[in-house]
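Asks: got a predicted structure plus its sequence, pasted below:
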Amino acid sequence: MATEFNYKGKCYNRDLSWLLFNRRVIELANETTTPFLDRFQFLAIAANNLDEFYSVRVPSLQSQMELTKDGIEKKSGLHYSKILKQLHKRNEKNFQIQYSHFTGLSKQLPQEGLGKLTTYKQLDEHQREKADQVFDQRILPFLSFTSYESNYNLDYLKNKRMALAVRMKTKGKHLIRIIPVPLEIRRTIRLKFEEGIIYLRVEDLIRNNLHNLFDDGKVEDILTFRIIRDLDASLDVDKDDNNQDTVKNLRHYLADRERGRITMFAIEDLPDVQAKFIDEFRKKFKIDEQAVYRVPGPLDLTFLFALLKSWKKTKPQLVYPGFQARKWPTNRSMLQYLQDHDLLLQYPDDSFDQFLTFLREAIDNPNTVAIKQTIYRVADNSKVIELLKEAAQKGIEVTVMIELRARFDEANNLKVTGELEDAGCNIIFGKKYMKVHSKTCLVLTKDGVNPEGYVQIGTGNYNESTAKGFVDLSLFSSRKDYVSDLASFFNYLEQPGANPPKYKVLAASPHRIEDMVIQNIQKVKEYYLKTGQGHVFLKVNSLTDVDVIAAIYDAASVGVPFRIIVRGACCLKLGVCGPKENIVVSSVVGQFLEHSRIYAFYDEETALWISSADLMTRNMDNRVELAAPVLDSDMRRGLEHIIDVYAQDDVDGFFMNVEGKYFKYESPKGHSAQQTFLHELANQHETDGQFQRAWSRMLNWWHKHK
């Protein structure tokens, strides 16, 4: 059971902590170890992160403030209004850092032979003539505007939309015209001159050609702005509804969601932008003052993604070097290997193709009677989906649990649902009030009371695109306890009113993963008090659950050492457990997105777990998640090696201090976990012409079965 704990004011606010994570992403643009073009990449990633934050997290805080009449958030002890004010202040600081890096990097583009990012006002007469021709031919035909004299409303502008607001005097009266930046045109116009290539932003070109659009009055003020809307509307998927009703409800939900209230109103802070017009515009269109940001540079730096795609092709030496991920040997059977051994893979060092190999062999295996899998996010044109469709068409019973509420992947999951249903797959939508966030696949060769087959349990999605850039773990096995537990797990998902089953080895949310973590922490504490030995290692994306934090504080107060790696939001505070506290918290942010979750408890037995769940209340109490113990001795050694490498990371690791700020060591020893794994990959010996995993038992098995 959870430890009783008065946590008020003894934890950080989740959202304020998350903004510090986004600052860490921004700071990678200033790291000398980051390749030049990847520095731009991190600036664009931070911009994309912030869009989601203001679409989801900020609206949630605003709702809490309204519902509680500006009550106190218990973790931090702060009023919600103060949290929102601090968020605004912290995000303004992030913008300053982000755009300072952007400006500095942009100045280096010509030196790298990549052209020049410039503005219309910096063009000479000849260049302006060519730019104006582009405007007339390629932009003007797509422009439209709406005039306002009263009834001010921006409902027709969807989330992430950019536009220009023009204050005009025409026929003796003032009005405001809104010109949306056309979606049909790329954000940057590429212009080639003898002196080189220049890139001009579309909104800048429109701004300086308004005379070609308006000839009925005088332009007095112009704002270039972009809006982020509240997308936090909830969707209930009722398991008792038929699939057609559920799909219909989701389509309506997606259409309505784009009309949420404005949570961020970002304005490009140009010299001629008048504060008076900003205030007038904000009041007329009923935009909250705290939603307004004057951004010191081009809005929405995600426009860099398209440029980087072309730049990386011409300048591959300016990006992280490529690598050859491990693949399963084409002349060896994965299922045959799994009959006697477990397998633990770490993406992206191991190729996601190995999961596809697993599925392919399952489909071709004449003993396969059923395949059951959870789907949360998949790639466009997913190979996983194609294989599941093929399995159903071959007569294998295929059941797919699709989470339609996977935020911002709803439309793709709707498409996938239709494809799988048409192929003859059985589709289920999970639990009404809980997202199914587990990542697992069950292949049955014998169903019934004593099922047999193969399992895969992972920390990441079945997405072959993101698997190239996300660090995740994937466990494969034919152990009967795993198979039996997953058979019970899928039966639970398929039955609307079923109670959660009791598992032999697995742990599942709601509640049981939290119980497992807390009980293991308490077990380590008891062992430490008896022997002075024992410690805990945790690696997650977020640590916000107060019951888990309370258990950590309780154990740390007697001296139990904790090594905790939290990529994103961390509500745990340092310095609150007394003189024996020994907690090290870091955030590893590097070439790849850290996404794996590892729970390791070192006492007389040592328990090693991987999980789909972060240590967040939503994952512990309000989602269906899975955690699996790693039982095979060789796989345990492999996982402990991974843990040791991460525990030593002092290059990609940003370390938390007692003030809640993050710092990097001035003189690191040079341990980068991500680069260590890539180095190990590059220096592996080849066996029979194939990259092989260096673990002895696997190599011995392969040799025996030549």
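Replies: Perfect, thanks for sending it. Numbers count the residues shown, from 1 in each chain.
Asks: switch to C-alpha atoms for all contacts and neighbour counts from now on
Replies: Will do.
Asks: what about the residue nearest to residue 421 when sequence neighbours are not counted, which helix or strand?
Replies: The shortest distance from residue 421 to any non-neighbouring residue, by CA to CA, 6 or more residues apart in numbering, is to residue 427 (6.7 Å). Using DSSP states H and E, residue 427 maps to strand 426-428.
Asks: and that strand, how far out from the chain middle?
Replies: 26 Å (CA atoms, centre = their mean, to the nearest Å).
Asks: show residues contacting that strand.
Replies: Outside of strand 426-428, the residues within contact range by CA atoms under 8 Å, 6 or more residues apart in numbering are 397-402, 417, 420-421, 493-494.
Asks: just the buried ones from these, in ChimeraX syntax?
Replies: Of the contacts of strand 426-428, the buried ones go into a single ChimeraX selection, burial set by 16 or more other CA atoms under 10 Å:
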select :397,398,399,400,401,402,417,420,493,494
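Asks: now, which of the contacts of strand 426-428 sits nearest residue 674?
Replies: For those, the closest approach to residue 674 (CA to CA) belongs to residue 402, at 31.4 Å.
Asks: which one of the contacts of strand 426-428 sits closest to residue 104?
Replies: Distance to residue 104, by CA to CA, is smallest for residue 402 among those, at 44.6 Å.
Asks: list the contacts of the closest residue to the closest one other than its chain neighbours.
Replies: Nearest-residue entry for residue 402: residue 375, 4.8 Å, with adjacent residues in sequence omitted and distances by CA to CA, 6+ apart. By CA under 8 Å, 6+ apart, the contact set of residue 375 is 400-403, 439, 461-462.
Asks: could you list which of those residues belong to strands?
Replies: Counting by DSSP state E, the contacts of residue 375 place 400-402, 439 in strands.
Asks: any chance of the residues you listed in TSV, with distance to residue 642 too?
Replies: Listed next are these as TSV, based on distance: CA to CA, whole Å:
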residue	distance to residue 642
400	31
401	31
402	31
439	20
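Asks: show the subsequent helix or strand relative to the strand holding residue 427.
Replies: The C-terminal neighbour of strand 426-428 among helices and strands, as given by DSSP H and E, is strand 435-436.
Asks: residues in contact with that following strand: which ones?
Replies: Residues contacting strand 435-436 (CA under 8 Å, 6+ apart): 374, 376, 403, 405-406, 430, 622-625.
Asks: how far is it from where the chain is centred?
Replies: With CA atoms, centre = their mean, you get 16 Å for strand 435-436.
Asks: hold the first one in mind and look at this next one:
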Amino acid sequence: AAIAGANLDEFFMKRIGGLKQQVAAGVQEHSVDGRTPGQQMAVVHACIRSQQPLRETVHAELFAELAAAGIVLVGYAELSAAEREAVRSDYYDHIFPLVTPQSIDPAHPFPFISNLSLNLLVQLRYPGDPEISLARVKVPVSSAAPRFVPIGASGRFVLLEDLMAHHLDMLFPEMEIVGCEPFRVTRNANTSPREEHADDLLMMIESALRDRKFAPVVRLQVRPGMDPLLRGKLAAELGLDEETDVFEVRGMMGMRDLWELARLDRPELKDPPHYPVEHPALVTRRNIFHIIRDSGELLLQHPYESFSASVERFLKEAARDPKVLAIKMTLYRTSSQSPIVAELLTAAQNGKQVAVVVELQARFDEEANIRLATRMEEAGIHVTYGVVGLKTHCKAILVVRRDFNGLRRYVHIGTGNYHPITARLYCDLGLFAFDKEIGRDATELFNYLTTGYTPKRHYGKLLVAPKMLKRGLLERIERETRLHGDAESGHIQFKMNALEDVDICRALYQAARAGVRIDLLVRDSCRIRPGVPGLSETIRVVSIVGRFLEHARVYYFRNGGDEEYFIGSADAMKRNLEFRVEVLAPVSAPALKSELRHMLDLQWQDSRGAWEMQGDGSYRRRTAEDGAELSSQQRLIEEAERRHHGASRLRKRKSRNQRSENGDER
């Protein structure tokens, strides 16, 4: 519920905000589905309103289940006299000093309302005076003032805004409180300045972030039954159309704050702790570059296999290895306290040539990335911001090392961000490659990212957007269609976050009409409709919703038996394929292809978190025919632990044998 609430907030901030900008600019261009921006906005608004009753039902069920588990949300009116007295005292000591009332009258214009803030609109008057005044009080949700205020140690909570509404007498002594209405505001975050007109990209993004704070409001959330005159005045002050931009919410506004409850110390209500294990090949103290060189390729499955014991170790050893000369890396999202950043700084201090491509426009991480870029530049790291007009979304590391017979290039290509926190929560893949052609391709990639120069760039194995990735996928889909026949059964499998690109969809439909079997594991939005007679009878679409967020991208083509697997950062979306720098890397080793095949097969067998799309676009939860549920994520946890256990036992056995041999020699 917290994630869904946050996603809906971001949808209004970016998508609705963008549509409103287009409407204001008079744009009449039709989208893929034949609608103008105004028509799109009307359809989206209607859809969101139609979903509201379902959201409210789900929220009510959620709070009922929490109550059954001893986590009870109560109204202030339900508290006993003793509890009210205790809460009032605590409120006065710890929350009241944080609250600032703002009058709304001719001497005090309507105040600025910050994005996603929860507020109280208070109606009040002096006793005996019929004239009603207005005031705005911001609900100061923060670490110091939690949204869910505990009532002692009872396991019961009252919402902060409810508590504040019943203590307005502290803010307005000797005033009569006539009414109090909560409201919440969402502002446009679709600030997209023209990079090609900027002399300094960093300054441009900083300016855009300042503008975003004061961007137009795109949504107002209020309670049902709010006084129509008050509602109209509030909408007008915020520059909104009352009919289209005001959304009524029963119950709690700002569901993203439910993360507070998720952080409660109630382990019995959560999944057992998951501890990622080392990849079997890395259960050793050997130099990681020797391991990668001997293996040729290593495939990592996060969060089942440890990010810190693989990617972070790779950078840690690179930063300290005297034979390493250069480290090049892309950063889209990461943590300010990330060990990765620390290792890059260490590498620079140790005299390595370090170059980092930081994407300043990673949505809602812009400020963090600006601080990160500044910090690295001050340490002597060569920081660039990618190619003008394109987002750098690819996940790549290139390490150049002087080995015994010359310079060698070691490459990591990932599907997920180099972020130590999400690496424990997202299902992603990473590929370590010691391959001359991939090494050359990675060098070309970083030269492109640091210069923006494109003519005559050639890639031997990597598929790189926006120049060749989309074309490469379309050619492979067409090849699968051409190869399909009675003797050869064509088969395409994609695993990704979203499938929206029109050209890719059309090519898949054409392949399906030819009889090619197409299996699509798409977690989020998918424009393909499966099982439509004469169009997509051989297509299946499944979304897996489980403990971890499915985030990996895998592209599989049977190719007449000479199977191809690619992993990387790109979803099959127009923005990814045409307006971002993305990378897909081939997985060539037969053993690693078998790993990917096993993972994909497991996910197609999933009967716990799998939702299968129907021909009308709706989803139906898949159930096990024999009643024995299979969770692909849990199975992958167990298999990773078994592999690690076996590798650890083997290492211990070898260590004992070596000690024994050394003893015999003595």
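Replies: Yep, that arrived. Predicted model only: the values in this text are computed from it and were never measured.
Asks: list the buried residues in stretch 331-344 of the first structure.
Replies: 334-335, 337-338, 341-344.
Asks: can you check stretch 109-126 of the first structure too?
Replies: Counting neighbours by 16+ other CA under 10 Å, stretch 109-126 of the first structure gives 114-117, 120 as buried.
Asks: endpoints of that stretch, how far apart?
Replies: Counting by CA to CA, to the nearest Å, you get 22 Å between the two ends of stretch 109-126 of the first structure.
Asks: ok, residue 197 of the second structure - contacts?
Replies: Residue 197 of the second structure neighbours (CA under 8 Å, 6+ apart): none.
Asks: surely residue 528 of the first structure is within a helix?
Replies: Yes: assessed by DSSP: H, G, I helix; E, B strand; the rest coil, residue 528 of the first structure belongs to a helix.
Asks: residue 557 is in contact with that one, correct?
Replies: No: contact status for residue 528 of the first structure versus residue 557: not in contact, 11.6 Å apart, counting by CA atoms under 8 Å.
Asks: which one of those two has more residues nearby?
Replies: residue 528 (21 against 18; other CA atoms under 10 Å).
Asks: what's the closest non-adjacent residue to whichever residue in the second structure pairs up with the more buried one?
Replies: In the second structure, the residue paired with residue 528 of the first structure is residue 484, using TM-score structural alignment. Among residues not flanking residue 484 of the second structure along the chain, residue 490 sits closest, at 4.7 Å (CA to CA, 6+ apart).
Asks: do residue 516 of the second structure as well
Replies: residue 490 (4.7 Å).
Asks: taking the buried residues of stretch 331-344 of the first structure one by one, which sit in strands?
Replies: Per DSSP E, the subset of those in strands is 343-344.
Asks: what are the ranges of the strands in the stretch 151-300 of the second structure?
Replies: 156-159, 176-187, 217-222, 246-248, 297-302 (DSSP state E, counting those that start in this stretch).
Asks: got CSV for those strands, with distance to residue 32 of the second structure too?
Replies: Below are the strands of the stretch 151-300 of the second structure laid out as CSV (distance: least, CA to CA, whole Å):
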stretch, distance to residue 32 of the second structure
strand 156-159, 43
strand 176-187, 26
strand 217-222, 24
strand 246-248, 28
strand 297-302, 35
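Asks: list the contacts of stretch 667-678 of the first structure.
Replies: 323, 349, 590-592, 645-646, 648-653.
Asks: how far does it sit from its chain's centre?
Replies: For stretch 667-678 of the first structure, the distance to the chain centre is 23 Å (CA atoms, centre = their mean).
Asks: helices or strands up against the longest helix along the first structure?
Replies: Ranked by number of residues, the top helix in the first structure under DSSP state H is helix 80-108. If contacts are counted by 3 or more CA pairs under 8 Å, 6 or more residues apart in numbering; DSSP states H and E, helix 80-108 of the first structure sits against helix 14-27, helix 36-52, helix 58-67, strand 116-118.
Asks: any idea which of the strands of the stretch 151-300 of the second structure gets closest to residue 649 of the second structure?
Replies: Of those, nearest to residue 649 of the second structure by CA to CA is strand 297-302, at 20.2 Å.
Asks: where along the stretch 201-350 of the second structure do the helices fall?
Replies: 201-213, 228-237, 242-245, 259-262, 288-295, 313-320, 339-349 (DSSP state H, counting those that start in this stretch).
Asks: nearest to residue 54 of the second structure, out of the ones you listed?
Replies: helix 242-245 (19.8 Å).
Asks: by contact count, what packs against the closest one?
Replies: Against helix 242-245 of the second structure (3+ CA pairs under 8 Å, 6+ apart) you get strand 217-222, helix 228-237.
Asks: for that helix, buried residues please.
Replies: Those would be residue 242, for helix 242-245 of the second structure by 16+ other CA under 10 Å.
Asks: contact partners of that helix?
Replies: Contacts of helix 242-245 of the second structure (CA under 8 Å, 6+ apart): 45, 218-220, 231-232, 235-236.
Asks: and for stretch 688-701 of the first structure?
Replies: Contacts for stretch 688-701 of the first structure (CA under 8 Å, 6+ apart): 326-327, 329, 337, 634, 638, 684-686.
Asks: and of those residues, the nearest to residue 70 of the first structure?
Replies: residue 638 (49.3 Å).
Asks: so what corresponds to that closest one in the second structure?
Replies: Aligned partner of residue 638 of the first structure by TM-score structural alignment: residue 595.
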